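# Sequence first, predicted model second:
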Amino acid sequence: MSQVRRAINFVQEFSIPLILGVIAGLIHANVAPESYQHMIHLDWTSIFGSSEAHAGGGGAHGVPYWKTVHFLINDIFMALFFGIAAKEITESVLPGGALNPPSKAVNPLLGTIGGIVGPAGFYLICVFILVTSPEQIGVASGVFGSTSPEHIIAGQHWSDATQLAANGWGIPTATDIALAWLFARLIFGNKGSAVGFLLLLAVADDAIGLVIIAVFYPSQTPEPVYMLLAVAGMAVAFGMRKFGVKNWHPYILIAGPLSWCGFYMSHLHPALALVPIVPFLPGPKVDTGLYEPAEDEEEEHHAHDALHSFEHDLKLFVDVGLFFFAWANAGVQLGGINIVTWIVLGSLIFGKTIGITFFSWLGTVLGFPLPDGMKIKHLVVASIIAGLGLTVALFVSGEAFKGPAGVEIMGAAKMGSLMTVIAGFLALGLGKIWGVKQDDGEGAPGDQDVSEAAH
């Protein structure tokens, strides 16, 4: 392998562009906030000539949203990111995949349910107990309407603030697959059963996360009739598959835009447009497993089917592009930290850990054991790693809080999402303390099997 290829692999494996983008966004937003806002709301059409963007209304910065750099990144580029996530989900249900046969996926899927219910419940409970005024979430009282003492005494602002904060319940539900995989390998090695468990959980987690984004965070009031365009895109993709089209390009470049227009015009998030298209790409007869390294990379390169080729050809572009996604979404001012920051962070670390651990333990009680070799300590450490919610959590933060009242709370929620990197290092430390070793199930505390402990 050449030095250049090694360097590229290192950059991708350790999510370097994403991390650098987070750092760049934080520095830019705090050192030159006006410049940062100007750049992410820049009219990209102006590079092709004169623009009328500033002549009329439109977005909050005088530019229609569809003309902004933020739109290009979040609504168009991220369609490729979620398309690759859909590829992982599709591959997992194929013969030999992590979800096939379904019986071996029952316990991780129960853990996935816990990984949704736990953090969402933790978040809502904390919001309803702790958020009692607009000022707590960084929102001026007048934003909600009447500022008369009577309304404040009557608790009007309390209910409005709580309702606004509660809308972020979906933020802590997803897991960042790439970062989770990175920390899982550092702790459990390449072949530990906990790695497969965690990746299966993360993929299923993101599948549910896509549904949450589409259903609960539409950009405006949904107009479902336009989803017929997405159905047309699926029909085109189905026809291509029936006629034996082996290349991924027609699926993504013909059926994909049809689906994108359907999502966009329906006011569902267009970043999800490739999710119903990718499953039609011809896939392998047998899946070798998520993130399993190839024995012969050169041979694998020439043996790609359309499903693999789609990821193989676009993965580097998407990984590098995540720099710009992180830069455009992680630019929050440090002074904007408030109670929502800590609620998001706590939900992802404690809510995820408690939810996954309890539901997976419950699965063993019901007769659905964890993978061979996984013990209590492996389950707890894997559950903590699942609290890494960086990418999708940032994305949902931007969708959950909009409008004048949502700007400040959005920044606070994003800061909580960024802080979840703590979960990875917490898992590393706990793994060391408990003696978790790479590629085996030996250790100190918690050596008993979860199934034994359940009984």
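Done, it's in. Numbers count the residues shown, from 1 in each chain.
# only C-alpha atoms for contact and neighbour calcs from this point on.
Noted.
# Can you list the residue ranges for helices in the stretch 301-450 of the chain?
306-329, 339-346, 352-365, 376-385, 390-400, 406-418, 421-433, 450-454 (DSSP state H, counting those that start in this stretch).
# Count the neighbours of Gly351 for me.
Using other Cα atoms under 10 Å, Gly351 is surrounded by 29 other residues.
# Which helix or strand contains the nearest residue to it once chain neighbours are set aside?
In space, and not counting its chain neighbours, Gly351 is closest to Pro119: 3.9 Å by Cα to Cα, 6 or more residues apart in numbering. According to DSSP states H and E, Pro119 maps onto helix 106-130.
# counting contacts, what elements does that helix pack onto?
helix 156-166, helix 193-216, helix 339-346, helix 352-365 (3 or more Cα pairs under 8 Å, 6 or more residues apart in numbering; DSSP states H and E).
# Which of the helices of the stretch 301-450 of the chain sits closest to Tyr264?
helix 390-400 (14.2 Å; Cα to Cα).
# any residues touching that closest one, and which ones?
Residues outside helix 390-400 that contact it (Cα atoms under 8 Å, 6 or more residues apart in numbering) are 74, 167-168, 170-176, 213, 217-219, 326, 329-330, 410, 413-414, 417-418, 420-421.
# How many residues are close by the residue nearest to Ala427 when sequence neighbours are not counted?
Closest residue to Ala427 apart from its sequence neighbours, by Cα to Cα, 6+ apart: Val381 at 5.4 Å. Val381 has 27 neighbours, counted by other Cα under 10 Å.
# so Val381 sits right up against Phe425, yeah?
No. Assessed by Cα atoms under 8 Å, Val381 is found out of contact with Phe425, at 10.6 Å.
# here's the one I want to compare it with:
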Amino acid sequence: MYKVWNFVTNYSLLLIIGAVIALVWANTAGDSYHHFVEYPLWWNDHIGLTIDYWKKAYGEGYDKFGPFETEKVLTFHYLVNDLLMAFFFAIAAKEVWEAVILKNGSLRGRKAATPLFATAGGMFGPIAVYLGLAAFLGSDTYNAVANGWAIPTATDIAFSYLIGRLVFGAGHPAVRFLLLLAIADDAAGLIILAIFYPTGDLAPAWLLLSFGAAIGVYALFNWLPRRMDRHKQDRPNSTFVRQTLSFWPYLIAGALSWYGFAQSGLHPALGLLPIVPTIPHADRAFGIFSAAEQHLTDLLNMIEHALKHPVEIILFFFGLLNAGVEFKSIGDATWLVLAGLIIGKPIGILAFGWFAARPLKLGIPEGMRIIDLVVIGFVAAIGFTVSLFVASVAFPPGEVQAAAKMGALFSFAAAGISIIAGIVFRVKKQHH
């Protein structure tokens, strides 16, 4: 349990502190909070918000920064959400990549089939509930909130894992099932962000820069040294690249890839994803939260460890800059996001998980019951981090975005519901 608590404190405690500060600040001095969030840091023609978009986001008082002689402005919000959060998504992508590519990876083979079906249910269920209830509320509401359909599809890995262990016990097979589901959910979420939430007019030619940087850094600093070291036990070229150049080639390639994403219209926070698979990795997976990973010396794991503390600070500022919602902003989008998560997740995960386990005969892990899928569904309904992020890109700044963010924050209620569901459905805790 210490390992899990350590992870949650590393990656989520500062996030919660930032979110709490934001909520208090926004509800006591709303104008100063929003001006802080959209404060301009750098006027330029290359990265940031367009001047017109920034004027709307900043609101009254923007003219004191004029005259405006550049096309774009880098704001505090853009710096965190669009640039620095790329490191958070890179860590998430690293876990997904290892789960898929490495020997013993958790998303490989038949053992991952039912969790992957359940993941699909955990996405389609919330979408159906969200859009269905929005349509029921009328065309005006539907048109206003429809673009937020992906907000309730998210699952916060850290908090879900923590609550899952509290409900089921550390040794219960449902915990591993939940973890597979959460990792796959993250992977699907990254794809949804890339396809459905571009940040501007698409210019796909710029992606050639991103993928060119990825191919170049892989060929020159990963494949070529290994090729030159064939039949050499001391591996001089690989050792030189590793010890002398370290992560720098990948950081430079990452910067180029990020810029390519920013200019292409795809969300730039995904800009490091093409680089993650190019970094030398371990030869087998020990699993997320595994203590063994701390002792791995491959470059990919070393980069992840080096990013741990910076990402903690980034998540603090992410919470501070995104969770500042006034309670008067609670509206239709709040309840739709919450319903999508707390109703749609359990129903979708149960329906798709049952279909995979029974009619398709893919089975579920030994020691798990079908009814446990309902409890897993409630645990997976904690959206928080990624739900907040999607809300910030699905809607422009304003009432609907604020209401949707409140729904993402309220999804913490799923933790309490999960504990109650565990009691109602008589979950037998397994600690070993």
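Cool, the structure landed. All values derive from a computational prediction rather than experimental measurement.
# And the TM-score between these chains?
Here the TM-score for the pair of chains, by TM-score structural alignment, normalised by the length of the second structure, is 0.85; 393 aligned residues with a Cα RMSD of 2.4 Å.
# quick one on the thing from earlier: reformat the helices of the stretch 301-450 of the first structure into TSV and put distance to Lys87 of the first structure next to each item.
Compiled in TSV, these are given as follows (distance: least, Cα to Cα, whole Å):
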stretch	distance to Lys87 of the first structure
helix 306-329	7
helix 339-346	28
helix 352-365	24
helix 376-385	22
helix 390-400	16
helix 406-418	25
helix 421-433	25
helix 450-454	31
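# Could you find the counterpart of Tyr39 of the second structure in the first structure?
In the first structure, the residue matched to Tyr39 of the second structure (TM-score structural alignment) is Leu42.
# That match touches Trp66, doesn't it?
No. Counting by Cα under 8 Å, Trp66 is not a contact partner of Leu42 of the first structure; they are 10.6 Å apart.
# more crowded one of the two?
Taking neighbours as other Cα under 10 Å, Leu42 of the first structure and Trp66 compare with Leu42 leading, 21 against 16.
# just wondering, since we're on the closest residue in space to the more buried one that isn't next to it in sequence, how far is it from Gln3 of the first structure?
Excluding its sequence neighbours, the residue lying closest to Leu42 of the first structure (Cα to Cα, 6+ apart) is Thr68, at 5.2 Å. With distances taken as Cα to Cα, to the nearest Å, Thr68 of the first structure is found 38 Å from Gln3 of the first structure.
# Which one's more surrounded, these two?
Shown here are Thr68 of the first structure and Gln3; by other Cα under 10 Å, Thr68 has more neighbours (21 against 8).
# Roughly how far does that one sit from Met39 of the first structure?
Thr68 of the first structure is 9 Å from Met39 of the first structure, by Cα to Cα.
# returning to what we had before: for the helix holding Pro119 of the first structure, give me the average deviation versus the second structure.
Superposing on the second structure places helix 106-130 of the first structure at an average distance of 0.7 Å from its equivalents, by mean Cα distance after the TM-score superposition for the first structure.
# list the buried ones in that helix?
106-128 (16 or more other Cα atoms under 10 Å).
# That helix corresponds to what range in the second structure?
Residue span in the second structure matched to helix 106-130 of the first structure, by TM-score structural alignment: 113-137.
# now swap in stretch 333-343 of the first structure and tell me
Using TM-score structural alignment, stretch 333-343 of the first structure pairs with 326-336 in the second structure.
# For the matching stretch, buried residues please.
Glu326, Ser329, Ile330, Gly331, Asp332, Ala333, Thr334, Trp335, Leu336.
# Just send those back as CSV, with distance to Ile370 of the second structure too.
Putting those into CSV (distance: Cα to Cα, whole Å) gives the following:
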residue, distance to Ile370 of the second structure
Glu326, 40
Ser329, 39
Ile330, 35
Gly331, 35
Asp332, 33
Ala333, 32
Thr334, 30
Trp335, 28
Leu336, 27
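# gap between the residue sitting nearest the centre point of the second structure and Phe88 of the second structure?
Compute the mean C-alpha point of the second structure, and by Cα atoms, centre = their mean the closest residue is Val386, 4.4 Å away. In this view, Val386 of the second structure and Phe88 of the second structure are 10 Å apart by Cα to Cα.
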